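1. structure for the following, please:
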Amino acid sequence: MSRIGKLPIAIPSGVEVKVGTEAVEVKGPKGVLVTPTHTELNYAVEDGHVVITRATETRTARAQHGLRRTLLANCIQGVTKGFSKTLEVIGVGYKVAVKGNLVELAVGFSHPVIMEMPEGVEAKVEGQKLTISGTSKEVVGEIAARIRRVRKPEPYKGKGIKYDNEQIRRKAGKSGGK
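-> Predicted coordinates for the structure are as follows:
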């Protein structure tokens, strides 16, 4: 039995979970999220908890059990608290600005890089820190990764876009004259 999959998911107040044949819909104060179900798993809403059990003991059912439970738990957390990722822009002359649903990055190219935020994702700037927040953990992480990919931090001076909690392994560079 999956250690993660067998844990019941608590449904907080103000959250409604509807189990369908194709997907599970989670409604909460921050919005609605839908996650697909798996045919070899059974979903049940019992007295304030969602319980996922295996219909069969096949290899795919065992593999999907913990995954689907975690995806559903992320949906419930997303519609109640939400998710956020913070990125730091480090470098002389590097700037970040938010204009509506567009993020404008000036990170050493001859032109600014403009990225559009999808619906349900919000960006805020405080100094050199950019915070991406939204209800879907997957979408927030993907957008943050795309922004980081524009200018990854380099190991010599540490310039670039990095996650707030990321440690950059620094290199010594060239040794001076011998």
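2. drop to CA atoms for contacts and neighbour counts, all remaining ones
-> Fine.
3. and the strands in this protein?
-> Taking DSSP state E as the test, the strands found in the chain are 9-10, 16-19, 23-28, 31-36, 41-46, 49-54, 83-90, 95-99, 102-106, 113-116, 121-126, 129-134, 160-163.
4. for R3, what are its contacts?
-> G66 (C-alpha atoms under 8 Å, 6 or more residues apart in numbering).
5. distance of it relative to T53?
-> 12 Å (C-alpha to C-alpha, to the nearest Å).
6. list residues touching both of the two?
-> What both R3 and T53 touch, as defined by C-alpha under 8 Å, 6+ apart, is an empty set.
7. what about L33, neighbour count?
-> 19 (other C-alpha atoms under 10 Å).
8. not counting its neighbours along the chain, what's nearest it?
-> Counting by C-alpha to C-alpha, 6 or more residues apart in numbering, L33 lies nearest to V26, which is 5.3 Å off, once chain neighbours are set aside.
9. that neighbour: how many residues sit nearby?
-> By other C-alpha under 10 Å, neighbour count at V26 equals 23.
10. check contacts around it.
-> V15, E16, V17, K18, V32, L33, V34, C75, I76, V79.
11. if we use 10 Å, what do you get?
-> 11, 15-19, 32-35, 72-73, 75-79 (C-alpha atoms under 10 Å, 6 or more residues apart in numbering).
12. just the buried members of these?
-> Burial by neighbour count, judged by 16 or more other C-alpha atoms under 10 Å, picks out 11, 15-17, 19, 32-35, 72-73, 75-79 from the contacts of V26.
13. want to put them side by side, so please do this one too:
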Amino acid sequence: MSRIGKLPIKVPNGVEINYNVPNLTVKGKFGELQQVIPDSIIIEQTEGNLIVSPKVKTRNSQALHGLYRSLINNMVTGVSEQFKITLLLQGVGYRAAVQGKKIILNLGYSHQVELDIPNGITINVIKNTTVVLEGCDKEQLGLFASKIRAWRPPEPYKGKGIRYENEIVKRKAGKSGK
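-> Model prediction:
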């Protein structure tokens, strides 16, 4: 049995959960998320808690047990608190700006990089070099942050690039002089 799957999910006030097999809908003050739950997973709603359990103990249902418990917990957390990812742009001339539904990045290329901001994600740019992404869907938020980071991943010699807030980049010495 999954150690994570056994834990109950606490549902905070203001979060509404509707489960019509196989669709699960979670509504909160920051948005609404939907997930399709497989037939091998049972969701029971008690007072202020959700309990996720496998219908039959097979190898496949036990593998999905912890996964869907984590996905549902992320949905509940996202609509009640929102997730936040901070990206730091380090390098001479690297900067970001938001114009309408696009983020525009200057990353040392001969052209500006323009990316469309997906629905459900808000972006704040602080001092042109710090990009704060917020959203209720953890998967979509992480995917968009990785798309931004993929344009200039941090390099080990000078430390230039786009990095996550608490990311540590191991630096290399480079060439040694005579």
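14. and the strands of the first structure, which is most packed in?
-> Among the strands of the first structure, strand 160-163 has the highest mean neighbour count (mean count of other C-alpha atoms under 10 Å), at a mean of 23.
15. how much distance is there from that strand to the middle of the chain?
-> 16 Å (C-alpha atoms, centre = their mean, to the nearest Å).
16. could you do stretch 6-13 of the first structure as well?
-> So, by C-alpha atoms, centre = their mean, the centroid of stretch 6-13 of the first structure is 20 Å from its chain's centroid.
17. go on, stretch 28-43 of the second structure?
-> The answer for stretch 28-43 of the second structure is 16 Å, by C-alpha atoms, centre = their mean.
18. that stretch: end-to-end distance?
-> End-to-end distance for stretch 28-43 of the second structure: 19 Å, by C-alpha to C-alpha.
19. how much space separates R149 of the first structure from T80 of the first structure?
-> Distance of R149 of the first structure to T80 of the first structure, computed by C-alpha to C-alpha: 29 Å.
20. between the two, tell me which one has more neighbours.
-> A direct count of neighbours by other C-alpha under 10 Å for R149 of the first structure and T80 places T80 higher, at 20 against 13.
21. check contacts around that one.
-> Going by C-alpha under 10 Å, 6+ apart, T80 of the first structure touches I11, P12, S13, G14, V15, K27, G28, P29, K30, G31, N74, T135.
22. and those as TSV, adding distance to R169 of the first structure?
-> Below are those laid out as TSV (distance: C-alpha to C-alpha, whole Å):
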residue	distance to R169 of the first structure
I11	41
P12	41
S13	44
G14	44
V15	42
K27	42
G28	41
P29	41
K30	38
G31	39
N74	31
T135	32
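23. nearest to E88 of the first structure among the residues you listed?
-> T135 (21.3 Å; C-alpha to C-alpha).
24. neighbours around that closest one, how many?
-> The burial count for T135 of the first structure: 25, using other C-alpha under 10 Å.
25. repeat for G93 of the second structure
-> 12.
26. my guess is it contacts N106. True?
-> Yes. Assessed by C-alpha atoms under 10 Å, G93 of the second structure is found in contact with N106 at 7.0 Å.
27. now do L67 of the second structure against Q34 of the second structure, distance only.
-> Taking C-alpha to C-alpha, one finds L67 of the second structure at 15 Å from Q34 of the second structure.
28. I misspoke; the intended subject was L133 of the second structure.
-> 21 Å.
29. again with V76 of the second structure
-> 11 Å.
30. try H111 of the second structure
-> 38 Å.
31. post-alignment, the longest helix seen in the first structure versus the second structure, mean distance?
-> In the first structure, taking DSSP state H as the definition, the longest helix is helix 59-80. Once fitted to the second structure, helix 59-80 of the first structure is off its aligned match by 0.4 Å on average (mean C-alpha distance after the TM-score superposition for the first structure).
32. alright, calling it a day.
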